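# Sequence and predicted structure, then a few things I'm wondering about:
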Amino acid sequence: MVGRFEIQKDTVQVIAESAATHVGRIATIISGAVRDVTHEFGDWASDVFEMREAAGKADVARRAEEQ
């Protein structure tokens, strides 16, 4: 016969294992989301730099045509 203490111990163990599993899954989701958002910001910054460079080249070309 299983005693009350052992039943409680088993219950706590199952709850702890379940919590660890879910916390691990949540951490994986969050870290993936942070990675994806960081990647998107990096791509966006690259686009901005490219547009600034193109605008600068266009301005130089326009000034050269005016002279």
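Thanks, I have the structure now.
# only C-alpha atoms for contact and neighbour calcs from this point on.
Fine.
# and the helix or strand where I7 lies, how far out from the chain's middle?
Using DSSP states H and E, I7 sits in helix 4-66. Between the centre of helix 4-66 and the centre of its chain there are 1 Å (Cα atoms, centre = their mean, to the nearest Å).
# before we go on, here's another structure to hold up against the first:
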Amino acid sequence: MSDGHDHLSRGEIAKDALQAGAQATAHTVGEVTSIVTRAVGEVAAAVGGLATELFAIRDDVRRAAADQDGGTGGVQDGGGQGGDQGAV
């Protein structure tokens, strides 16, 4: 008769330990993948925002230069440095 305890063979114990380790590893890899995916998306958004700002600045500079060359008076300070680029 049985004494109420399950008796597992060494092979079953090793299999269970290996299975638990594999599951823990898979879970951790999934978490890290999710973190990296989110981070890559945030970096891409930040770089995209920077590119948008740089294009806007370039366009403002071109408009200011055109205003100055055309005599429309769009640029108050003739230095071309600093100043309020939003006044174009």
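Cool, got the structure. Not measured: the values here are computed from a predicted model.
# What TM-score do the two superposed chains give?
Aligned and superposed, the two chains score 0.95 in TM-score terms (TM-score structural alignment, normalised by the length of structure 1); 66 aligned residues with a Cα RMSD of 1.0 Å.
# how big is the offset of stretch 45-55 of structure 1 relative to structure 2?
With mean Cα distance after the TM-score superposition for structure 1, stretch 45-55 of structure 1 departs from structure 2 by a mean of 0.3 Å once superposed.
# So what does D16 of structure 2 match up with in structure 1?
Using TM-score structural alignment to pair residues, one finds that D16 of structure 2 aligns to D10 in structure 1.
# cool, I35 of structure 2 as well?
Using TM-score structural alignment, I35 of structure 2 pairs with I29 in structure 1.
# Okay, that match and D47 of structure 1: tell me how far apart.
27 Å (Cα to Cα, to the nearest Å).
# in the superposed pair, what's the mean gap between stretch 19-33 of structure 1 and structure 2?
Compared with structure 2, stretch 19-33 of structure 1 is 0.3 Å away on average (mean Cα distance after the TM-score superposition for structure 1).
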